[in-house]
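*Asks:* coordinates only, sequence not included:
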């Protein structure tokens, strides 16, 4: 007996052919695309279109964070509430700083992005210095670097090359950024070498003075990197889509910037408010670190290396991983390595200078295990970039590391 479906006439013509092709195309969709469709994050759809709705989680989480502090809630709840708030605040800071950068020009916009792109790490580092927690501040910096080059970059390589042949990086971009990345690793190793050179009675002052002088050099190098990035070799950091967008802007006579001029004041207000709220949540988080460590059974270093950097880099990581799904790993390399250079060439030296100003002996001498772990990770990523080719197994190795 034939069913109703079997007795229906089979359509023919171009429409039926297109429908069959669409069904075949849907069957060929790989699991990564299906997962992306099911769990489509706001960052992938463009939060600029959701300005009305995407702020409500912050409006709910900030009062909860204050209540958790006042009524001494369970440290686990304090951790979850503040981490969730920091995730949404990081997205708000990213959107607001990007909007504000459009009004300031390339150089000023890059400096603004450098300052506010790692707001959580910078805030946590400064607050930890004020409280005399130098080791905690250093652990946050190491965690941010490891999160960028192992977790996010590894996910990018897996999603970009899954079910594909061996792919290639932009060799000029990869080699240039890998060299700058190695400078960051070397500056972390030199203080360790100093400890094996001088007597114990003299080493603290030697390392402190060396770190402050090196920090000034690194800040100058970061300024040179910005000039290289925005001036003489800007073409290395532009994708094809960006170059086409720049040409369109020139043809339109800059009408887009004129249309966005009215939002300058609102962008400043949103950025200021988001930064102030981030400082508030980070302060609450740092005040409860001891209780969190005891309740969760982990060390304070684990919280600094894992929880805070992942919360800070989550929105950026989701966006970069989604972009790499199209195979554009060059953009992922630019974003990830740029974030690493901001930490290594700007935030860490800046914290050393801040410690100098407030009489806190912040140095470039990190914990030995953290130094070895960070140098090993940078060495592996540097070798991968120099090789110029990658497959999804390389991303799996970075995730495993």
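*Replies:* Alright, I've got the coordinates. Because the structure is predicted, anything quoted here is derived from the model rather than measured. Numbers count the residues shown, from 1 in each chain.

*Asks:* Going by C-alpha atoms from here, please, whenever you check contacts or count neighbours.
*Replies:* Noted.

*Asks:* my read: residue 327 touches residue 160, true?
*Replies:* Yes. Using C-alpha atoms under 8 Å, residue 327 is in contact with residue 160, at 4.8 Å.

*Asks:* In terms of neighbours, single out the busier of these two.
*Replies:* Between residue 327 and residue 160, counted using other C-alpha atoms under 10 Å, the more crowded position is residue 160 (26 against 18).

*Asks:* Just list the residues touching the more buried one, thanks.
*Replies:* 324-329, 392 (C-alpha atoms under 8 Å, 6 or more residues apart in numbering).

*Asks:* And residue 98, by the same measure?
*Replies:* The neighbourhood of residue 98, defined by C-alpha under 8 Å, 6+ apart, consists of 109, 113.

*Asks:* repeat for residue 102
*Replies:* Going by C-alpha under 8 Å, 6+ apart, residue 102 touches 109, 257.

*Asks:* gap between it and residue 7?
*Replies:* Taking C-alpha to C-alpha, to the nearest Å as the measure, residue 102 falls 61 Å from residue 7.

*Asks:* Please spell out the PyMOL selection for the buried subset of the contacts of residue 160.
*Replies:* Buried subset of those, written as a PyMOL selection, criterion 16 or more other C-alpha atoms under 10 Å:
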select buried, resi 324+325+327+328+329+392
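
*Asks:* want to compare, so here's the second one:
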């Protein structure tokens, strides 16, 4: 999903490559809802357009002028995952009718994929309409809405291992799988993939520091030989205190990015005067956002409830579901945006999407879920297994090494993808008993 980093980067990019102005301005039609008007019907518009001849313009559709059918067409045409929307109804029906757990899990997994894309699209469109600062806050809140909704549901059900694994998995998929696919896709047609070394250096440094802070409770647990209840309570208390500090880090990070150092996150290749095309107005975007959120909430309930049956039938570990399966849902929007940008030679945007989303997981979503568990009386902590902790930190270090220099190539991308596949296989055969504390 789009993050404040990508919001700032996108706001500065020109649409000159995507738009062209006809040589004869008199032939340009105007659209009002479903009715097409000629320029001769609106002299004021003709004068305005003539005065701006030669300048790229951005179409701003009026929210009030769009019919429900037009909005639906925009939504369905936004992503290929929209074809999976029928699974939303099938997943809800399967959950209500108590079908086989494996089938309920599969249907609701497929249902959340298009809903995640809709959440990403609606958040982006709403952010365009309300200004840069408020738009950044909206992206910060809803940028990882799928992970938060699924996480809150799992915490409420007491599935803490799945939540912890999904947080690590979201960072792994971003720093290894999505980044690897971007480098591979962007580097196949050129010898070297280049991106902004200043921005990538700042973001990667922030990610290393955030990750180091995030795993401190796990290190305390792993280095303490005693596994008594007192030690577990100490780790839980440390996790809650760390979560509060990480949330403060995130607020300061937003202030740093959106206010004091916003110029660092602006792409110099564009002109700041250009405005982005708004496909949905604020009311339509809000309606889509609310509807998709409700859909994700319903489907995530049935998804989490069916985990036990799915694990028994397929013999996979809960760690695999949390680390591999759940992040696939949550990162669908980032994957689509980053790969598309990389293929269009927009590696700066792709890096911003990947690292910005990863920072949101580390600084916002993970501590937020710990605080939620604290409020509802669930012992949600930042204690990851030793294997998860090592893999997690190594992936962040690898990402930092690759993007800090500002240059890479397709072979490094394939190495990252291969590393992720090895980790996925390791967690597929990873027994749940290893996670059980005596």
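*Replies:* Yep, that arrived. Computed from a prediction, not measured in an experiment: that's the story for all the values here.

*Asks:* Give the aligned equivalent of residue 413 of the second structure in the first structure.
*Replies:* Counting by TM-score structural alignment, residue 413 of the second structure lines up with residue 395 in the first structure.

*Asks:* Can you get me a residue count around that match?
*Replies:* Neighbours of residue 395 of the first structure using other C-alpha under 10 Å come to 24.

*Asks:* wait, it sits on residue 154?
*Replies:* Yes. Here residue 395 of the first structure reaches residue 154: they are 4.0 Å apart, a contact under C-alpha under 8 Å.

*Asks:* which residues are common contacts for those two?
*Replies:* Between them, residue 395 of the first structure and residue 154 share no contacting residue, judged by C-alpha under 8 Å, 6+ apart.

*Asks:* how about residue 367 of the first structure, what's its partner in the second structure?
*Replies:* Per TM-score structural alignment, residue 367 of the first structure is aligned with residue 385.

*Asks:* doesn't residue 217 make contact with its match?
*Replies:* No. In this structure, residue 385 of the second structure is not within contact of residue 217 by C-alpha under 8 Å, at 10.8 Å.

*Asks:* any idea how far the match of residue 367 of the first structure lies from residue 220 of the second structure?
*Replies:* 12 Å.

*Asks:* just the helices in the stretch 251-400 of the first structure please.
*Replies:* Assigned by DSSP state H, counting those that start in this stretch, the stretch 251-400 of the first structure shows helices spanning 255-259, 264-287, 289-296, 300-302, 308-324, 329-341, 348-357, 368-387, 392-400.

*Asks:* list the helices and strands the fifth one packs on?
*Replies:* This points to helix 308-324 of the first structure. helix 42-45, helix 75-104, helix 119-130, helix 134-146, helix 153-161, helix 329-341 (3 or more C-alpha pairs under 8 Å, 6 or more residues apart in numbering; DSSP states H and E).

*Asks:* quick one: residue 165 of the first structure is in a helix?
*Replies:* No. Using DSSP: H, G, I helix; E, B strand; the rest coil, the assignment for residue 165 of the first structure is coil, not a helix.

*Asks:* got a list of what the residue mapped onto it from the second structure touches?
*Replies:* Counting by TM-score structural alignment, residue 165 of the first structure lines up with residue 191 in the second structure. Counting by C-alpha under 8 Å, 6+ apart, residue 191 of the second structure touches residue 409.

*Asks:* 10 Å instead, please
*Replies:* Residues in contact with residue 191 of the second structure, defined by C-alpha atoms under 10 Å, 6 or more residues apart in numbering, are 408-410.

*Asks:* Dump those into TSV; add distance to residue 94 of the second structure as well.
*Replies:* Shown next, in TSV, are these (distance: C-alpha to C-alpha, whole Å):
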residue	distance to residue 94 of the second structure
408	46
409	45
410	43
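
*Asks:* quick check, nearest of these to residue 232 of the second structure?
*Replies:* Taking C-alpha to C-alpha as the measure, residue 232 of the second structure sits nearest to residue 408 out of the contacts of residue 191 of the second structure, at 42.9 Å.

*Asks:* I'd say the closest one and residue 193 touch.
*Replies:* Yes. Residue 408 of the second structure is in contact with residue 193 according to C-alpha atoms under 10 Å; the separation is 5.0 Å.
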